[in-house]
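*Asks:* I need the structure of the sequence given here:
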Amino acid sequence: MTASPLDIRVQDIDHCGIVAGICDEMELVEQINRLLGSHPQEIINVGQVVKAMILNGLGFVSAPLYLFEKFFIGKATEHLLGEGIHPEHLNDDRLGRVLDKLYSFGLTEVFVTVALSAARKFGVKMDSLHLDSSSFHVDGDYTLQTPIDIEVQRAGRFLLATNVLDASELSDDDVLIEYKAQQSTERGFRFLKDPLFFTSSVFLNSPKRVAASAMIMGLCLLVYSLGQRALRQALDRAKKTIDNQLGKPTAAPTLRSVFQCFMSIHLVSVAQSKQITNLTSERHWILNFFGAPCRKYYLLC
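*Replies:* Here you go, the predicted structure:
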């Protein structure tokens, strides 16, 4: 029997399956719910709302970021977030209340708890923490006494400090290496300044919600960085490459280029049967280097 058009549903997945899989591997939803609590009668719990915000934040749509239900219209919302969850459940009121709840609990505690747990799961070494002192300043009037002082000032010297005082544990060269490694982290924050992250004023109507939204953007960066790192490590272990946007092989792809490669992938549901369309051999090859939590959204495991 041929299926009626009414029995066929086509929904977008694109790269959202990769983002959702990384969130799952981090146990993001479980971590958030453990901190803020959940109720069995909730259609969508706090952790799932935060996951939805991250999916939206890393959607890289060609329009300002709107954290509300319109982003999920046409997407495989239930497949990505959980059974029974539909776009209308991600309305401004629900998102606003979740932002309020995150702020009331403590944004720093939420972020640090999630980040430390994710770092452990992804095997990220935490040998050092960087303190950005760019906001530190000294008040007062100072006069350069000699031409030597002027030349020192022109040289643009700066101070690197550490609380590890044992030189055998951390040498001066090691301090400099750690400082230079900070650049990779700072580059990651560039996309937080992207116009795509211009959030809707509909529900960001208070400083508390603005602050909570900034924390969500930090979680977006965390998910993005962990996903990119895991992909590059998998390629390195396998001694394999994937093609970049120019069609040239690379072992160090950006996650954004992978996202762009996954445009126009759909979940097709016919009665009780589901299948993924447009999963080309190239896309299938790329997914080999992501974990099972990502591949399951493309029905590969």
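
*Asks:* from now on I want contacts and neighbour counts done on CA atoms only, so please keep to that.
*Replies:* Will do.

*Asks:* how far away from the center of its chain is stretch 200-218?
*Replies:* Relative to the centre of its chain, stretch 200-218 is centred 16 Å away, using C-alpha atoms, centre = their mean, to the nearest Å.

*Asks:* other residues contacting it?
*Replies:* 50, 53-54, 57, 64-67, 92-93, 95-96, 99-100, 102-103, 107, 111, 192 (C-alpha atoms under 8 Å, 6 or more residues apart in numbering).

*Asks:* structure for this one too, so we can compare:
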Amino acid sequence: MEYSSKVLDHHGIVAGVCREIELAETINRIVGVNEQQKVSTGDAVMAMVINALGFVSKPLYMFPDFMETKPVDRLFENGLAAEDFNDDTLGRALDKLYENNNTKIFMEVSMRTLSNMGVKRNFFHLDTTSIRVHGEYEHSDEDMVPIEIVKGHSKDGTFDLKQYLISLITVSESDLPVWIDSLSGNTSDKTHFREIIQHYSKALAEGDEVAYFVMDSAMYTHKNVRELSGMVKWLTRVPESIAMAKDLLIEIDEDSMTISEMDGYRLKSSLKTYDDVEQRWVVLFSKDAYDREMKTFKKNIEKESEKVEKQLWHFKNDEFKCEPDAVKALRQMEGKWKYHTVDEYKINKKKKTGKRGRPKKGSKAVKTIYLINATFKQDDEAMEASRLRKGKFILATNDVNLDQEVILREYKQQQSVERGFRFIKDPMFFTNSTFLKKPQRIVSLVMVMGLSLLVYAIAQRKLRNALVEMDETVPDQLGKPTKRPTMRWIFQKFENISLLNVNDGGKTSQQVLNIKPVHEKILALMGEEYEKIYFLRGGCGK
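*Replies:* Below you'll find the model as predicted:
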């Protein structure tokens, strides 16, 4: 009798979601199937998604080793084996995705899935993030290069490595991604946001539903406000650098605002016209944000006071040709201070002979110089204006009838796209740096990242909805019952589940080991097809 085992863990859940949304079938329908190719593009992509959600951070050249330890016959239904997933297979799949417009492929998968799930698509959250890369990425001018791998201002503050950007759109419900693409490393959000909405807003919207695009303050430029307002409804944060916004933040005090339905906020809305576009502006106040910002504010005042004191100490030794030059230089320096101003100054006029040391009696002066000695004080007016803006920010939309509570709620849901980026950058799923050597394959890998996020979010939504509908719970990390577990935690709960293969004189059988009641419960909640992958039958709570 011979025994062998494979690592099943949570991979059966991932495979189950891929089957449920018909991931491989949808991709194959778009890119086509080569009958001489044992592994279709769709199956290769499904394998990469399983790998991406497998708690490993291995580049694709390590992929065959990953598949070797998995029960491929349980995860795939078409007789594939681990050795079929080699480097060439995956490389061809990435190339095929790129050749067939990977972004549109992703949209086809996501739109079809969300429609089947009944997910509303009216508020879309759009943002970008940077991904660091290793390698030279050299190409000739004749190459059709999809993105430029360049050094750019990384959103994590670094500038030493080359990078590309990922652009992501999610819907509010369950952080589900609906669109993803890769961009050159020096792409500006200000122009990118406008271009994406111009090209894809109609495809993303659901029928005649009004589509709202939620973005950060980079969207709020003269050109974007004018051009996008004729196409879609938008919601964004107004930059404080705009004079009208700065004045409004000072003008609206906390006592004149109403308490929001969302804990910790007060709000007040008004109609404003900016760039000839009528808008609803909502001023928000958060006491927690005010307390945090005031601590920083006081520290900044102290730092500037020390800086100004040193500047004036050195400045008193600077020589000027005339009194107006000295005063002009002082005012220029004062103009760079935020919270301080010149209190008094005194001009000292001196004559110089051009020789070192004390001039001798009777020596003639060669030139006259002017020195200025100044003192400073806090600028109470500037400090008060700054204090009045603390804890406040302004949200704007071109839908003047949109309720202010909805405006706040949907802007806070911008965290859904940020959570998507954290997922993609999480070393438990993907490495934060990319090792592929072809820009074309990086573009396709970004699509695989998006599909992995989609599968993860669907699994999490499916389990949470089932827990609510069945009025059930599962233990969280502390062992307490919850109806909102993260799928990451659920995946970890499935560690050490193995598939045992037994060969008894030519008669083979399989058995899943280490399945516990909590696993049976989770799989029952996920559905019968998920139970089948783990050789289970029965309903919830078996």
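
*Asks:* what's the TM-score here?
*Replies:* Here the TM-score for the pair of chains, by TM-score structural alignment, normalised by the length of structure 1, is 0.85; 287 aligned residues with a C-alpha RMSD of 2.6 Å.

*Asks:* if we can go back for a sec, narrow the contacts of stretch 200-218 of structure 1 to those in helices?
*Replies:* Among the contacts of stretch 200-218 of structure 1, the members found in helices (DSSP state H) are 50, 53-54, 57, 92-93, 95-96, 99-100, 102-103, 107, 111.

*Asks:* which of these has the most neighbours?
*Replies:* L102 (27 neighbours; other C-alpha atoms under 10 Å).

*Asks:* just the strands in structure 1 please.
*Replies:* 8-12, 242-243, 249-250, 266-270, 273-277 (DSSP state E).

*Asks:* what ranges do the helices span in the stretch 51-200 of structure 2?
*Replies:* 63-68, 72-75, 87-99, 102-117, 189-204 (DSSP state H, counting those that start in this stretch).

*Asks:* what is the burial count for the equivalent of D12 of structure 1 over in structure 2?
*Replies:* Residue correspondence to structure 2 (TM-score structural alignment): D12 of structure 1 is matched to V7. When neighbours are counted by other C-alpha under 10 Å, V7 of structure 2 registers 21.

*Asks:* measure V7 of structure 2 to L75 of structure 2 for me?
*Replies:* 11 Å (C-alpha to C-alpha, to the nearest Å).

*Asks:* who touches both of the two?
*Replies:* Residues touching both V7 of structure 2 and L75 (C-alpha under 8 Å, 6+ apart): none.

*Asks:* now do the buried residues in the lengthiest helix in structure 1.
*Replies:* The residue-count maximum for a helix in structure 1 (DSSP H) belongs to helix 207-238. Across helix 207-238 of structure 1, burial judged by 16 or more other C-alpha atoms under 10 Å covers 208-213, 215-232, 234-235.

*Asks:* ok, average deviation of that helix from structure 2?
*Replies:* By mean C-alpha distance after the TM-score superposition for structure 1, the fitted helix 207-238 of structure 1 averages 0.8 Å away from its aligned residues in structure 2.

*Asks:* so where is that helix in structure 2?
*Replies:* Under TM-score structural alignment, the counterpart of helix 207-238 of structure 1 in structure 2 spans residues 439-470.

*Asks:* can you give the distance of that stretch from its chain's centre?
*Replies:* Using C-alpha atoms, centre = their mean, the offset of stretch 439-470 of structure 2 from its chain centre is 15 Å.

*Asks:* returning to what we had before: now the strands of structure 1 in a markdown table, with distance to M26 of structure 1?
*Replies:* What follows is the strands of structure 1, written out as a markdown table (distance: least, C-alpha to C-alpha, whole Å):
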| stretch | distance to M26 of structure 1 |
| --- | --- |
| strand 8-12 | 23 |
| strand 242-243 | 24 |
| strand 249-250 | 26 |
| strand 266-270 | 24 |
| strand 273-277 | 24 |
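
*Asks:* I'm done for today, thanks for sticking with me.
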